[in-house]
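# Any chance you could fold what I've pasted below:
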Amino acid sequence: MGNPVIKQQLLEILKAIDAICLKEGLSYMMTFGTLLGAVREKGFIEWDDDADLMMLRKDYNAFEARCQGHLAELGLFLDRSERVPNVALVEDPSIMVDLCILDALPKKPLHRKWQNFELKLLQGMMKKDVDYAQYDSVGKLLVFGTSTLGKFMTDAAKLKTYMRISQRANVGGADELFMSNGLYRFIGIPFKKELVAETVRLPFEDLELLAPAGWDQVLRLFFGNDYMTPKRENYYAEI
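The predicted model follows:
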């Protein structure tokens, strides 16, 4: 069972983000387990104590520029110190809603592969306090190598480089997007623009929050075709 106090605090953060985006004319969408919970449970998945939203880059940039005053009034702040920015409680920054960002994928396959390699390398370089037990022997070597390489750059330099590479194709008007700051395994997954071009409101606990109009296909990308079947472990799709 998840912690009901934490879930209530997360709901308040989600409510605040929704209100700010509505006021500022911006969009966001539920994603990962939050979207899955909305569709399957109409709220939090039973064992979840976190929440995830995603934004198109233009909406995130506008949110970042305009949200600070709104958030401060509510005892919240936008933490941009990590690869995945989050909206967190001032009094307890461990209570937070992650903001995943959608950027354009390069049109040329070779450029996509190179960008994918660069971002995955940087994610490895950003790792701290690595739990090697979760990796096989090859994974241990890769993580050790990349995390060691990362020690030769400051955290700020790695983050700045990551953001620059993520946004490289945004000028070209590509037909496909990707979650540039998301989980390692999902960096290379393309989103057709039409999946996230429009939003719908779905019930989530005592709120109604925005979801991508193509939520079914988005959930299939993350969790596979059987996403409606509850699974406590290994519930992401095999990539």
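# rest of the way, CA atoms for contacts and neighbours
Noted.
# Only the buried residues of the longest helix seen in the chain, if you could.
As assigned by DSSP state H, the longest helix anywhere in the chain is helix 4-24. Going by neighbour count (16 or more other CA atoms under 10 Å), the buried part of helix 4-24 is I6, K7, L10, L11, I13, L14, A16, I17, D18, I20, C21.
# Look up how far K193 lies from the residue nearest the centre of the chain.
The chain has C100 as the residue nearest its centroid, 2.6 Å off, counting by CA atoms, centre = their mean. In this view, C100 and K193 are 16 Å apart by CA to CA, to the nearest Å.
# what's the answer for Q9, then?
Counting by CA to CA - Q9 and K193 are separated by 32 Å.
# Tell me, how many residues neighbour D206?
Neighbours of D206 under the rule other CA atoms under 10 Å: 10.
# list the helices and strands the top strand by length along the chain packs on?
In the chain, assigned by DSSP state E, the strand with the most residues is strand 96-104. The contact analysis (3 or more CA pairs under 8 Å, 6 or more residues apart in numbering; DSSP states H and E) places strand 96-104 against helix 4-24, strand 51-56, helix 57-73, strand 86-89, strand 176-179.
# TSV please, covering the ones you listed and showing distance to T31.
Shown next, in TSV, are the helices and strands packed on strand 96-104 (distance: least, CA to CA, whole Å):
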stretch	distance to T31
helix 4-24	12
strand 51-56	5
helix 57-73	15
strand 86-89	14
strand 176-179	11
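# For T229, which of the ones you listed is the nearest?
For these, proximity to T229 was assessed by CA to CA; strand 51-56 is nearest, at 19.9 Å.
# neighbouring contacts of that closest one?
10, 27-34, 96-103 (CA atoms under 8 Å, 6 or more residues apart in numbering).
# change it to 7 Å
10, 27-32, 34, 97-103 (CA atoms under 7 Å, 6 or more residues apart in numbering).
# Quick check: the two most widely separated of these?
L10 and D103 (25.7 Å).
# coming back round to it: with distance to A174 as new columns, can the buried residues of helix 4-24 be given to me in a markdown table?
Formatted as a markdown table, the buried residues of helix 4-24 follow (distance: CA to CA, whole Å):
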| residue | distance to A174 |
| --- | --- |
| I6 | 39 |
| K7 | 37 |
| L10 | 34 |
| L11 | 34 |
| I13 | 32 |
| L14 | 30 |
| A16 | 32 |
| I17 | 28 |
| D18 | 28 |
| I20 | 28 |
| C21 | 25 |
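# compare with the first, here's sequence two:
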Amino acid sequence: MKPGIDYIKLDDEQLKKLQNEMLQLLVEVDRICRKNNIQYFLSHGTLLGAVRHKGYIPWDDDVDIEMLREDYERFCKACESDLNTSKFFLQNQQKDKNYNWVYGKLKLQNTSYVRAGQEHLKLKDGIFLDIFPLDHISPSMSKQKFVLFMCKMFRKILWAPVGKKTLENKYSRMLFKVLSFIPRSMTIRMNDFITRLDNKKNTPFLISNNLFDGHVYKREWYTESIDVDFEGHTFMASKEYHHILTLLYGDYMKLPPVEKREGHCYPTQIKFTDGYEMKLLK
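Below you'll find the predicted structure:
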């Protein structure tokens, strides 16, 4: 959903420049994962772009990948020794005390990407790639609903520093102001406990608890990866990408209406690695 405030509208040249920056991040993830035998999967719009366009969806402005929880944790560990820290940094709740999202990001050093409504946040800034961990979830519908509800509540609490500043409804702002007083460390611990409830049970289903869509995936879809072409490079994707994309998008090879061909990150400030900077004029 678009924010109720202004943001930078990228033209085609600026968007391509951003996509090229994010491609560097994807190449670095792939390098580390192949070196350490870690499996990852292109996901969401990035996976759709690889299958339908052999690269970015022309109007896409972010990059998403997924990893099984154990591979996600191995990747974070591998970054301690293998990440090229002169160009990149890994961001998660443990490495950045001001970072509240429940998934990791790989970011470019000496860059900036500030989303609308998040200008006041103190987290370390940069052009980014999202890394979503996948957790097992029970086949029980009631337990699935419980986990989804609880994780949604934890995300709301962690998002409260944004909501209390940006929401148009004053009562909603008041609610999030109250939620912002709940200790961050406690919320993170509770979220970690709930998301990992079924990981030792090896259930036939997976879920990305960090997202609002609530999609439940079959574990068998994430058993084997294949190499796919993306912007002249080769990256990993699920061999069963057809099932995943059908669940997410339905008839995924069909282009959306022109009015829906737009990104969804809504920046107010961007600084690229070459120093070129864009900032919304107030």
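# TM-score of the superposed pair?
Here the TM-score for the pair of chains, by TM-score structural alignment, normalised by the length of the first structure, is 0.85; 226 aligned residues with a CA RMSD of 2.3 Å.
# Buried residues of whichever helix in the second structure runs longest, list them for me.
Using DSSP H, we find that the single longest helix of the second structure is helix 141-166. Using 16+ other CA under 10 Å as the burial criterion, the residues of helix 141-166 of the second structure that qualify are 144, 147-148, 150-152, 154-166.
# angle of that helix against strand 128-137?
Computed by axes from the mean of the first three to the mean of the last three CA atoms, to 10 degrees, the angle separating helix 141-166 of the second structure from strand 128-137 equals 150 degrees.
# For the helix or strand following helix 141-166 of the second structure, which outside residues touch it?
Using DSSP states H and E, the next helix or strand after helix 141-166 of the second structure towards the C-terminus is helix 170-179. Here helix 170-179 of the second structure makes contact (CA under 7 Å, 6+ apart) with I157, A160, G163, K164, K165, L167.
# how about 8 Å then?
I157, A160, P161, G163, K164, K165, T166, L167.
# how about those residues in JSON lines, adding distance to K254 of the second structure?
Output for these, formatted as JSON lines (distance: CA to CA, whole Å):
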{"residue": "I157", "distance to K254 of the second structure": "37"}
{"residue": "A160", "distance to K254 of the second structure": "37"}
{"residue": "P161", "distance to K254 of the second structure": "38"}
{"residue": "G163", "distance to K254 of the second structure": "35"}
{"residue": "K164", "distance to K254 of the second structure": "39"}
{"residue": "K165", "distance to K254 of the second structure": "38"}
{"residue": "T166", "distance to K254 of the second structure": "35"}
{"residue": "L167", "distance to K254 of the second structure": "34"}
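# Spell out the secondary structure type for the closest residue to Q115 of the first structure other than its chain neighbours.
Once flanking residues are discounted, Q115 of the first structure sits nearest to I165: 7.0 Å by CA to CA, 6 or more residues apart in numbering. I165 of the first structure falls in the helix class when you classify it by DSSP: H, G, I helix; E, B strand; the rest coil.
# Around the counterpart of Y60 of the first structure in the second structure, how many other residues sit close by?
Alignment note (TM-score structural alignment): Y60 of the first structure maps to Y72 of the second structure. For Y72 of the second structure, the count of nearby residues is 21 (other CA under 10 Å).
# So Y72 of the second structure sits against D135, correct?
No: using CA atoms under 8 Å, Y72 of the second structure makes no contact with D135, being 10.3 Å away.
# other SSEs contacting the longest helix of the first structure?
helix 57-73, strand 86-89, strand 96-104.
# Mind putting the ones you listed into JSON lines with distance to V143 of the first structure?
As requested, these are exported to JSON lines (distance: least, CA to CA, whole Å):
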{"stretch": "helix 57-73", "distance to V143 of the first structure": "29"}
{"stretch": "strand 86-89", "distance to V143 of the first structure": "25"}
{"stretch": "strand 96-104", "distance to V143 of the first structure": "23"}
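# taking those together, which one is wrapped up most tightly?
Sort these by mean neighbour count, taking mean count of other CA atoms under 10 Å, and strand 96-104 sits at the top with a mean of 24.
# Onto which residues of the second structure does it map?
Using TM-score structural alignment, strand 96-104 of the first structure corresponds to residues 128-136 of the second structure.
# Show residues contacting the matching stretch.
With contact meaning CA under 8 Å, 6+ apart, stretch 128-136 of the second structure is reached by 22, 25-26, 62-69, 72, 103-108, 113, 195-199, 201-210, 219.
# Next, work out how far apart the equivalent of E198 of the first structure over in the second structure and Y40 of the second structure are.
Alignment note (TM-score structural alignment): E198 of the first structure maps to E224 of the second structure. Noted for E224 of the second structure: a distance of 10 Å to Y40 of the second structure, by CA to CA.
# Tell me which of these two has more neighbours.
When E224 of the second structure and Y40 are compared for neighbours, Y40 comes out ahead with 26 against 13, by other CA under 10 Å.
# and the longest strand of the first structure with helix 57-73, angle?
With the same axes, to 10 degrees as the basis, strand 96-104 of the first structure and helix 57-73 are set at 160 degrees to each other.
# residue furthest from the geometric center of the first structure?
S137 (28.0 Å).
# Can you tell me how far the corresponding residue of the second structure for E208 of the first structure is from L23 of the second structure?
Aligned counterpart of E208 of the first structure in the second structure: T234 (TM-score structural alignment). Distance from T234 of the second structure to L23 of the second structure, counting by CA to CA: 11 Å.
# Please apply the same query to Y72 of the second structure.
From Y72 of the second structure to L23 of the second structure the distance is 20 Å (CA to CA).
# swap in G104 of the second structure?
Taking CA to CA, one finds G104 of the second structure at 17 Å from L23 of the second structure.
# do V216 of the second structure as well
Separation of V216 of the second structure from L23 of the second structure (CA to CA): 28 Å.
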